[in-house]
Structures are given as structure tokens and as C-alpha cells.
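this is a predicted model, with the sequence first.
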Amino acid sequence: MTEHNTVQRVLPHVFLIVAMVILLFPIWIVFIASTHTNAEILSAPMPLAPGSHFLENYSRAILEGNKNLGTSALTMLKNSLIMALGISIGKIVISLLAAFAIVFFNFKLRKFCFWAIFITLMLPVEVRIMPTYKVVSDLGLLNTYAGLILPMVVSATAVFLFRQFFMTVPREIAEASQIDGASPMQFFWRILLPMTRTPISAMFVIQFIYGWNQYLWPLLITTKQEYYTILIGINRMLSGADVLVEWQIVMATTLLALLPPALVVVVMQKQFIAGMTDREK
């Protein structure tokens, strides 16, 4: 019986360790490659220990970038950060207000408005992307931050999740605020918003990673290097090179691209977990 209990305790940890090694090994290879010269990376066998060109490769990636790209990782990281923050904050603000109106205001087309928003989840991105591109192009928003952000700030998923949370708020709270003379926006700002902090935190993490990982939309509307996001830049390093790919710069840029979303998850993991568990309850 004791041996059986020991196996039950040890086996999950073994699986976790194996899974962690499988997940982290590619990242380790990327890090190793980013510390060597291109010749060392292309030699057989590839080294599995860190090299001596860490500072050289990362300083060049951050400040200069790839020779064939013409822009630095710092510029691309800035563009990705602006896009991710714009999308996440914009989605949260719009979705909060939409969910607030649907739940706490009585008007004839309330249910119709909700289902009209919800049904957009059934439309594939491919169906919407070309009409959206046409609108953005006609408005002159190609190669602009507004063009990168505005078409992505409406989220039926976020509206649905905030609506579900607001529906758990007792009606007596809204009625009590009305009796005390609070306006709808005062109720929203002073009472409802503080109660929604954990769902907002969880949604921010999800939407930040969603915005950071956007590839297809920036690929369509950015033709100028100064508006490349980090994912577009990495793709251009690999596909647009007329000479040998500088793998050490590509790998350094790739590792830099992992840091902001990883930092957001690490810093906000408690709020994220609390928001998800509160929502499930």
C-alpha cells in the first residue's frame, strides 16, 4: 500500500518534469543559437552550450537588427507593444460598456443586440478580413497604429464573458445605488468596476497575448518597415533575405519576442487565475 502511494505521488512529478523538458528544450536551443556566430550555428554538430557572443548578438539585434530587414528589434517590439496594449485595453473598455448596457439597461432590442454581437463568433476570420482591409484602406489607415489596432478592438468573446459576470451581480445593488441618487455611470465606475477587477485582469492577459501574437492582420496592412511588428520582422528575416540568413540575430530577436507576453503572464498570474476561477464559479 505504501509503495502504491509512493508511485501515485512520484508519477505526476515525473510527467511534469518530462513535459517541462519537452517544452523548454526548443527555447534552450533558441537561446544557445543566439549566443553563437552564424558559422558556429551552421556547423555540425550544433553546440548545445552557451557561446561567447551573447552581448554582441543581442546588442546588434536590439539596436541595429538584421542586415536584410533594415529595422531593429527595439522598433518592432515597440510596435508590437503598442498594438497589444491598444487591442487589450480597447477590447476591455468597449466590452465592459457593451456588457453593462446589455445587462443593466432595459430597452426593446436588448436581446437582439446581444445575439447580434454573439453571432459574430461564428464568422471565420477569413470571411471578415478582406472587407475589413477594404474599409481600412479606404480610410487611409494602412501603415498606421490606428489601422493595426482599431479593427481588432471589438470582441464578442469579451462581451459575453463580462455579461455573464455582470449577471451574477445582485439587482439589489443596482437598485440601492439608484435610491442613493447615483447615476448609471457612477454605479458602473464606483461599484461595478471595482467588483470586476479580477475578470478584467484575466481578460487583459488573454487579450494582450492575442494582440501580441497577431500575424495575418499586420502582414496585410504594413508595408513600411517602421510599422513592422516583431512577428512580421522575424518572418521577413527568414523569407526576405537575399544572402545567408543570420541565424544568430533571428534567434536573438525570437527570444526577445517571447519576453513581453511571458512577463505579463508571470506578473499577473495570480490575478489571471483568480479571474478564471471566479468566472467558473
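Done, it's in.

all contacts plus neighbour counts: C-alpha atoms, from now on.
Will do.

and Lys67, helix, strand or coil?
Judged by DSSP: H, G, I helix; E, B strand; the rest coil, the three-state class of Lys67 is coil.

and for it, the neighbour number?
By other Cα atoms under 10 Å, the residues close to Lys67 number 15.

how near is it to Lys270?
Note on Lys67: its distance to Lys270, by Cα to Cα, to the nearest Å, is 41 Å.

kindly report the same for Ala158.
Ala158 is 20 Å from Lys270, where distance means Cα to Cα.

so which residues of the stretch 1-150 of the chain form strands?
Here the stretch 1-150 of the chain has no strands by DSSP state E, counting those that start in this stretch.

ok, back up a step: between Ala158 and Lys270, who's got more neighbours?
When neighbours are counted by other Cα under 10 Å, Ala158 comes out ahead of the other of Ala158 and Lys270, with 25 against 13.

which strand or helix spans the more buried one?
If you go by DSSP states H and E, Ala158 is part of helix 156-166.

who's in contact with the spatially most central residue of the chain?
With distances taken as Cα atoms, centre = their mean, the chain has Ile209 as the residue nearest its mean C-alpha position (1.4 Å). Shown in contact with Ile209 (Cα atoms under 8 Å, 6 or more residues apart in numbering): 84, 261.

from Leu258, how far out is it?
Per Cα to Cα, Ile209 is found 10 Å from Leu258.

over to Leu63?
In terms of Cα to Cα, Leu63 sits 18 Å off from Leu258.

dropping in the other structure now:
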Amino acid sequence: MIGQSPIRTFIAHAVLILGVLVVAFPIYYVLVASTHSLQTILRPPLPLVPGDQGWANYSTALFGGVGRIGGVAVGTLLFNSTVVALGIAIGKIIISLLSAYAIVFFRFPGRMVFFWLIFITLMLPVEVRILPTYKVMVDLNLIDTYTGLILPLIASATATLLFRQFFMTIPGELVEAARVDGAGPWRFFRDILLPLSRTNIAALFVILFIYGWTQYLWPLLVTNRSDMNTIVIALRKMISFADADTQWHLVMVTCVLAILPPVLVVVLMQRWFVRGLVETEK
């Protein structure tokens, strides 16, 4: 900043660097531990430099299977988590787009009543309605299925509200011009609203993907088979109360692999994510 003294600049940078180190060191520690053998991890102190067991540990976890989670490979868990996270993110965005589009651009009786009913569901998270939701999944034979993992979580009042607020900023002249050009409701939605909503969709996708990836309670209830577990559920099952019964080198590998997809999504979509949060001129 203009007029900032060198001492204040140094202190600000020192605080920022300290904060980064505090956040990054546990991740680095897990990464280093994933390259050492179980014996090395159980014999403290753990070295702070990578070991020579990285390839063996990652190969065993990804393809060989882990005993404490029914011999399922971590690669299967990653696939399950990816399907669930993508299904939740894409499903929430599609439903929220369509519901916000209907509320803003269509005139029908009870339009605002439906909007407020959707808005009220913000006070009803999945933990509140988990018993009736689980009963419905059992009755529909959706236990241990991707549909059962995804379907109860794809409605989003927050995303509907955000899209509604954005759609309300669309000038009425643009709607009239599209109508004069002969654009029907579907064409107007596809050719005009979707391109204008790209940054909002990207920002919400990042948030919702991470939301789906980190789900714990619902996948824990709706999955009984080990091969349908998500990686977050499997991590908890891999840890025993006794250190000797826990394959800590594989736990550390699983931790690293569980972190990578959300980090990749944020890094690859960072520009769109920031634009979607801060851009005001559409």
C-alpha cells in the first residue's frame, strides 16, 4: 500500500508466512509419513524428509486393498467419492438453476410461496431429516447405491437463492428483446442465461464439490458394503484404537489421496471461482 512503512510490511509478510507454515506443516507431515514404512512411523520421532517406501505404499493402497476396510482398494474409494461429489454438485446446480429460472421468469399462482418454502429448507439440514430420509431410501431399495448416496443431497436452497438474486439483475429489456427475436423459454435459458451464469456456476461447483466430497454422516448411514464407502468413511474405519492394529502408512497415503481431488478442483477452477464470487458487472 502507498505510504506503508518497511517495518509494517515486514511484520505483515512474517505473519502471513507463519500462518502458511502452520497450515501447511501438517499436510507436509502426512505426505512425508506416507513415504515411510509402518515400523518407521511407529518408532518416533518421524523423519521430516521423505522415505523410500512411497511407491510401495501408494501401490498397495491404490490397487492392493486395505484389510481394515474389507480389502477394498483406495482407488475404488476415490471413484466412489468422485461420483458422489460430482453427482451432488451437478445435481444441485441443475435443480437450482431450473427452480430459480421458474421463480424469476414465470408468473404462476403461489410463485413466492414456493420460493419461501425452498428458502425455509435452509433451516432443515440433512441431519434434522435424516431418519425419514433413510426410511425412504430403504423403502426404495437405494441402500448401497450411488443414487441413495446422491439423491437426498442434491436439493440446495442456498444455490437457488443465489441464482434467483442473479437472475433478478437481468435487465427486462434483454428478456423483451429475446421474446421479440422469437426465443422461447428453453432457448432463452440455454443461449442467454446459461452463458451469463458461467462464473456463478463455476464458483458454486467448487463449493458444492467440496461439500459432497467431505460428506460423512449420510454416507455412513446409507452404505453397508465396504466397496460402496467413500474415502472419508474409509479413513475412519482404517484407524483402530490400538496403534499396532492400524496400518498408519496406508492411512497416511489415503489422507494424501483424499486431499488431492478437492485441491485440484480449487486450483484448476481458481480463476472462475474468484470471478464468480467478486464479479458484479454481468
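Thanks, I have the structure now. Everything numeric here is computed off the predicted structure, so don't read it as measured data.

quick revisit: please list the residues outside the helix holding Ala158 of the first structure that contact it.
Under Cα under 8 Å, 6+ apart, the answer for helix 156-166 of the first structure is 91-92, 95-96, 98-100, 102-103, 117-118, 120-121, 196, 199, 203, 279.

repeat the analysis, applying 6 Å as the threshold.
95, 99, 117-118 (Cα atoms under 6 Å, 6 or more residues apart in numbering).

equivalent analysis for stretch 273-282 of the second structure, please.
Stretch 273-282 of the second structure is contacted from outside by 199-200, 202-203, using Cα under 6 Å, 6+ apart.

go through those and flag which are in helices.
Applying DSSP state H to the contacts of stretch 273-282 of the second structure, the entries found in helices are 199-200, 202-203.

superpose on the first structure and give me the mean offset of the helix of greatest length in the second structure.
Longest helix in the second structure by number of residues (criterion: DSSP H): helix 74-105. Comparison of helix 74-105 of the second structure with the first structure after fitting gives an average deviation of 0.4 Å (mean Cα distance after the TM-score superposition for the first structure).

chain center to that helix: distance?
Remark: helix 74-105 of the second structure is offset 10 Å from the chain centroid, using Cα atoms, centre = their mean, to the nearest Å.

how about stretch 58-66 of the first structure?
Mean-position distance between stretch 58-66 of the first structure and its chain equals 24 Å (Cα atoms, centre = their mean).

again with stretch 190-202 of the first structure
Relative to its parent chain, stretch 190-202 of the first structure has a centroid offset of 20 Å by Cα atoms, centre = their mean.

over to stretch 178-185 of the first structure?
The chain centroid and the centroid of stretch 178-185 of the first structure are separated by 36 Å under Cα atoms, centre = their mean.

what of stretch 5-15 of the first structure?
From the chain centre to the centre of stretch 5-15 of the first structure is a distance of 34 Å (Cα atoms, centre = their mean).

repeat that for stretch 45-56 of the second structure.
On the basis of Cα atoms, centre = their mean, stretch 45-56 of the second structure sits 30 Å off its chain's mean C-alpha point.

so that stretch matches what in the first structure?
Using TM-score structural alignment, stretch 45-56 of the second structure lines up with residues 45-56 of the first structure.

the matching stretch: end-to-end distance?
Start and end residues of stretch 45-56 of the first structure are separated by 23 Å (Cα to Cα).

report the buried residues of it.
Phe54 (16 or more other Cα atoms under 10 Å).

likewise for stretch 60-80 of the second structure?
Buried positions in stretch 60-80 of the second structure, judged by neighbour count with 16+ other Cα under 10 Å: 60-62, 65-66, 68-69, 72-78, 80.
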